[in-house]
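S.K.: quick one: sequence plus predicted model below, questions after.
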Amino acid sequence: MFMRMIYDEKLAQAAYLLGCQKTGEAVVIDPERDVDRYLELAAANNLTITAVAETHIHADFLSGARELAERTNATVYVSAEGGPDWSYQWLDKKSSGGSYNHRLLKNNDTFAIGNIELRTIHTPGHTPEHICFLVTDHGSGANEPIALVSGDFLFVGDLGRPDLLETAAGQTGAMEPSARNLYHTLDVLKSIPDFVQVWPAHGAGSACGKALGAIPTSTVGYERRFNPALKAATSEPAFVDFILAGQPEPPLYFAEMKRLNKVGPPVLGRLPNPPRLTADQIRNLDYHTTAIADTRPWDDFRAGHLPGSLSFPISARSFNTDAGSMIAPDEPIVLVVDPAHREEAVRDLIRIGLDHIEGWIHPDDLEDHPLVTTDEISVEQAEPLIAKPGIAVLDVRRAAEFAEGHIDGATNIAHTRLASRMDEVPDADTLLINCRSGFRSARAAAYLERAGRKVINLQGGYLAWEAAHPRPSPL
């Protein structure tokens, strides 16, 4: 059996290519949308992708299952669990007409890729339709599974969060019943041997859990012994309290991903190749109707950028999450990007459904146009400013971080939810914006400047503030 994890560092997302080397068949599980990577990897290893499978309707990225089915005529294997509200709606909407080759899976159903057997396990909790795949390599003579492709059910060091249907998709009252479902789903692990490997869909940095480990894979036995979420399952009430506590605010784009992955992601056909803008086109840009996504480092951005630009450093692991939270799904986009990173930026954006990339600007071309700056000050400069009228402090960290300590009088709105909570932003002449280190607040500062607000970023964030204002030691 051939197995490769294809990992997206920015979205902390893992797809898996499993292949039977004897028959040359392969399946991709939980692919992202730029599927050329999977096709090239398969071809390089003398495999043909004949199937594509999903563990659930994803919320954090746009699925590539439909794209692969279009490109390869692969059979699609997806869940039939969870009821009609959680049914895939695109399986009968092939671009050329008719239906994709597909099979809907129920608990304990199996399918084969050559001599590899994948057995379906229904694992509701993170989502109602969620399934995992127990993988057995019969080609090697094995009669027991080698791995559990666990999707967003079981992570290294965590479990998939059960609150997203409510906090991201807006289904009021869904999180506690989902948490209870997840508690009962844990029973499925009892019948899986300790030696079975865990191949999860996410790692550290994903917003699909609160404490995912940085190690890419694990075993069922190790997680049984050391996973805090599993150890918290001493009783249903204790587990529900634990799993719902401290979950980070979901990025704003999650609801749209969930919707599109259910009804059918638009088919790309190929990776977009936006043109370089001319001087006249740059001059005529209207930031009110076009998102100018500047991917340069923050220091370069704040020293001079096109008016109304948004700041998303391409080197940041949060690039997708930040852009998805601050650019509307159908908004035209122009990138300010070094040519060496242009394709990377395009891939990052289309992975979260931001397809309308109309062009790009070379950073050197900015010199020929009027630029504006963004203010940033130190804690020492901020202290006397805060006391003045017309100044308000906006803390864009997560609620759990804010609760542990904050600048007196600050308003808290997580930067990934800012676009949906603009009516809660203080009505002050100037906003002093902080996060933990100054990075997230920089994203928020640019977003608010585009909205017409006067802003100042707090250099070093709350860490710098706390260092200058140490808390009294307990007696």
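M.R.: That came through, no problem.

S.K.: going forward, measure contacts and count neighbours with C-alpha atoms only.
M.R.: Will do.

S.K.: return the set of buried residues in stretch 215-235.
M.R.: 216-224, 227-230, 232-233 (16 or more other C-alpha atoms under 10 Å).

S.K.: and the gap between the residue nearest to L182 when sequence neighbours are not counted and L244?
M.R.: Spatial nearest neighbour of L182, excluding adjacent residues (C-alpha to C-alpha, 6 or more residues apart in numbering): G125 at 3.9 Å. Note on G125: its distance to L244, by C-alpha to C-alpha, to the nearest Å, is 12 Å.

S.K.: give me the common contacts of the two.
M.R.: By C-alpha atoms under 8 Å, 6 or more residues apart in numbering, G125 and L244 have these common neighbours: 161-162, 179.

S.K.: between these, which is nearest L306?
M.R.: Of all the shared contacts of G125 and L244, R161 has the smallest distance to L306: 39.1 Å, by C-alpha to C-alpha.

S.K.: name the SS class of the nearest residue to that closest one once chain neighbours are set aside, please.
M.R.: Setting aside the residues directly before and after it, R161 is nearest to G209 in space (C-alpha to C-alpha, 6+ apart), at 5.0 Å. Following DSSP: H, G, I helix; E, B strand; the rest coil, we place G209 in the coil state.

S.K.: G209: neighbouring residues, count only.
M.R.: The burial count assigned to G209 is 28, neighbours taken as other C-alpha atoms under 10 Å.

S.K.: I'd say it and L159 touch.
M.R.: Yes: between G209 and L159 there is a contact under C-alpha atoms under 8 Å: 6.5 Å.

S.K.: residue closest to the middle of this structure?
M.R.: D60 (3.8 Å; C-alpha atoms, centre = their mean).

S.K.: look up how far P265 lies from it.
M.R.: According to C-alpha to C-alpha, D60 stands 13 Å off from P265.

S.K.: as a check, name the ranges of all strands in the stretch 251-400 of the chain.
M.R.: 291-294, 310-311, 333-336, 357-361, 375-377, 391-395 (DSSP state E, counting those that start in this stretch).

S.K.: this is the other structure I want to compare:
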Amino acid sequence: MKVEQIYTGCLAQGAYYIESNGEAAIIDPLREVDPYIKMAQERNAIIKYVFETHFHADFVSGHIDLAKKTGADIVYGPTTMKTGFNAIIGKDGQEFKLGNASIKLIHTPGHTMESSCYLLIDENGNQTSLFTGDTLFIGDVGRPDLAQKVISELTQEKLAAHLFDSLRNKIMPLPDDIIIYPGHGAGSACGKMMSDETTDTLGHQKQTNYALRADMTKEDFIDAVLTGLTPPPGYFPQNVLMNIQGYESVDDVVEKGTIALSPSAFETALDHSQAIIIDTRDPKIFAKGFIHGSYNIGIDGSFATWVGTTIMNVKQPILIVADEGREEEVATRLARVGFDNTLGYLKGGIKAWINAGKETETITSVTAEKLAEIAQSKDISILDVRRSSEYNSEHVENAINTPLDYLKDSMTKIDKNKTYYVHCRSGYRSMIFVSILRSKGYKNLIDVHGGMKAIKESEKFKISEYVAPTSLL
């Protein structure tokens, strides 16, 4: 019997390949499914099942394409949702035979009402592993406020109460030596304090996970899991509906998104489509020359998450500027979070645009050392675009917190006629922030190269630190 975790860092997402005696199952696949098919072919295995732990919000699952390409059955836990595709709606406790092993569905409502975990039982009848989706993470549990975005009567308090019961009655009674394989790790917006670790034993989680404390009352639990939640990215409900209703094949989406456009064709598409240009190059390179209106969301970062956070509508037309050879990667990663309306990419990149005689813009960046020099001679205004929790932990004295996560609200704090110096932790988010605001007419924003890390290393700024009060967390 084989179990492989396929972890995708930019989404902090774990999919799983399970195989026994020539039969395989995939749990929570990403949208591009060919890698799973290749894995099975290399092992002379047939993919029999696609198990879904719930209707995902943070990415579009590959369940539909994978079933079409392999003939596998799609399995969900108990749900009242009618899907736009054929699926087995499993019952609590139902077992599915996989080679010499079996996989038992354990219905664990709370993160969503259909949320289910899958218990792997080996050929000897031993319970070995639990694939927990967004019900139980390493160090955390799934947030119980997302399903209400789709079903209004499901309040977060009701869902949190269900989650408490699911954890206590369905998961915690299992053997301590069971391996927990969660759906996400640190960096995912589906939880708030997940560990960097991506597996653990259930016994260790009972000792270390705040939400599994044996002495917790249901009221304590509800308070703990709801405290500190921030609004989820705007694309989440749209991804849920795509996962329920169905979607266009990812192969077709990527093919359309990788149409090579000459500078003239690119400009024409921009003029007639109301498209947003997403320039995926390194922030430092982007700042030296870009097309007016471009959003710089670097591909070498949490690309898909920030696209979904800053562009609210997944149907938004998009044009791509990318480093040569990475265009398909960009289109694929956009499709992972449901952005299927990519119209193509600039053939030859910015160099071709400039060679065609077309205009570019630049963004001014300063080092932390230079910023310190400027601050010595005059009063300056600093924008800190990190999350509020990061800002509260430590920040430059008198800096204004304008989180990128809540760009619309943050913009209200900014005077278009005033100059601001903008930083994040390392420079990735600050360039996203500055580039988007530049596209909206904010021309007096200067990026701080290296972000908070460089500012602290310069030792020339007073840093205010905050110590959180003791709580249930």
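M.R.: Arrived safely, thanks for sending. Predicted model, so just to flag it, every value in this text is computed and none were measured.

S.K.: OK, contacts around the counterpart of G438 of structure 1 in structure 2?
M.R.: Matched by TM-score structural alignment, G438 of structure 1 corresponds to G427 in structure 2. Taking C-alpha under 8 Å, 6+ apart, we find G427 of structure 2 in contact with 283, 447-451.

S.K.: turn the residues you listed into TSV, columns for secondary structure and neighbour count.
M.R.: Shown next, in TSV, are the contacts of G427 of structure 2 (DSSP: H, G, I helix; E, B strand; the rest coil; neighbours: other C-alpha atoms under 10 Å):
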residue	secondary structure	neighbour count
P283	helix	24
D447	strand	27
V448	strand	28
H449	coil	28
G450	coil	21
G451	helix	23
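
S.K.: tell me which of those you also see in structure 1.
M.R.: Among those, the contacts conserved in structure 1 (both residues aligned by TM-score structural alignment, their matches' C-alpha atoms under 8 Å) are 447-451.

S.K.: for the residues you listed, give me JSON lines that also has distance to G22 of structure 2.
M.R.: Below are the kept ones among the contacts of G427 of structure 2 laid out as JSON lines (distance: C-alpha to C-alpha, whole Å):
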{"residue": "D447", "distance to G22 of structure 2": "54"}
{"residue": "V448", "distance to G22 of structure 2": "55"}
{"residue": "H449", "distance to G22 of structure 2": "52"}
{"residue": "G450", "distance to G22 of structure 2": "50"}
{"residue": "G451", "distance to G22 of structure 2": "51"}
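
S.K.: one step back: any idea how far the match of G438 of structure 1 is from V385 of structure 2?
M.R.: Look at G427 of structure 2 and V385 of structure 2: by C-alpha to C-alpha, they are 10 Å apart.

S.K.: and if you look at E394 of structure 2?
M.R.: For E394 of structure 2, the distance to V385 of structure 2 equals 13 Å [C-alpha to C-alpha].

S.K.: those two - which one has more neighbours?
M.R.: V385 (29 against 14).

S.K.: contacting residues for the alignment partner in structure 1 of the more buried one?
M.R.: When structure 1 is aligned by TM-score structural alignment, the residue opposite V385 of structure 2 is V396. The contact partners of V396 of structure 1, taken as C-alpha under 8 Å, 6+ apart, are 412-415, 433-435, 440-441, 444.

S.K.: among these, which are in helices?
M.R.: Taking DSSP state H as the definition of helices, those contribute 440-441, 444.

S.K.: quick one: contacts for the counterpart of E32 of structure 1 in structure 2?
M.R.: Under the alignment (TM-score structural alignment), E32 of structure 1 maps onto L30 of structure 2. If you count contacts by C-alpha under 8 Å, 6+ apart, L30 of structure 2 has them with 15, 59-62, 336.

S.K.: and of those residues, the nearest to K69 of structure 2?
M.R.: Of all these, K69 of structure 2 sits closest to G62, with 10.7 Å by C-alpha to C-alpha.

S.K.: now the closest one. Nearest residue, chain neighbours left out?
M.R.: Of all residues not flanking G62 of structure 2 in the chain, R31 sits nearest, at 3.7 Å (C-alpha to C-alpha, 6+ apart).

S.K.: do D338 of structure 1 as well
M.R.: Per C-alpha to C-alpha, 6+ apart, closest to D338 of structure 1 is H362, 5.9 Å.

S.K.: what's the spacing between that neighbour and D137 of structure 1?
M.R.: Note on H362 of structure 1: its distance to D137 of structure 1, by C-alpha to C-alpha, is 50 Å.

S.K.: those two: which is more packed in?
M.R.: The residue with more neighbours, out of H362 of structure 1 and D137, is D137; 22 against 14, by other C-alpha under 10 Å.

S.K.: alignment lookup: that one to structure 2.
M.R.: Checking with TM-score structural alignment, D137 of structure 1 has D122 as its match.

S.K.: I'd say its match and S102 touch.
M.R.: Yes: here D122 of structure 2 reaches S102: they are 6.7 Å apart, a contact under C-alpha under 8 Å.

S.K.: can you tell me which of the buried residues of stretch 215-235 of structure 1 is nearest F312 of structure 1?
M.R.: The closest of the buried residues of stretch 215-235 of structure 1, once distances to F312 of structure 1 are taken by C-alpha to C-alpha, is P216, at 26.4 Å.

S.K.: would you confirm that that closest one contacts A201?
M.R.: No: between P216 of structure 1 and A201 there is no contact under C-alpha under 8 Å: 9.3 Å.

S.K.: hmm, back to that, for the ones in helices among the contacts of V396 of structure 1, pick the one with the most neighbours.
M.R.: In terms of neighbour count, A444 stands highest of those at 29 neighbours, by other C-alpha under 10 Å.

S.K.: ok, G221 of structure 1 - contacts?
M.R.: 193-196.
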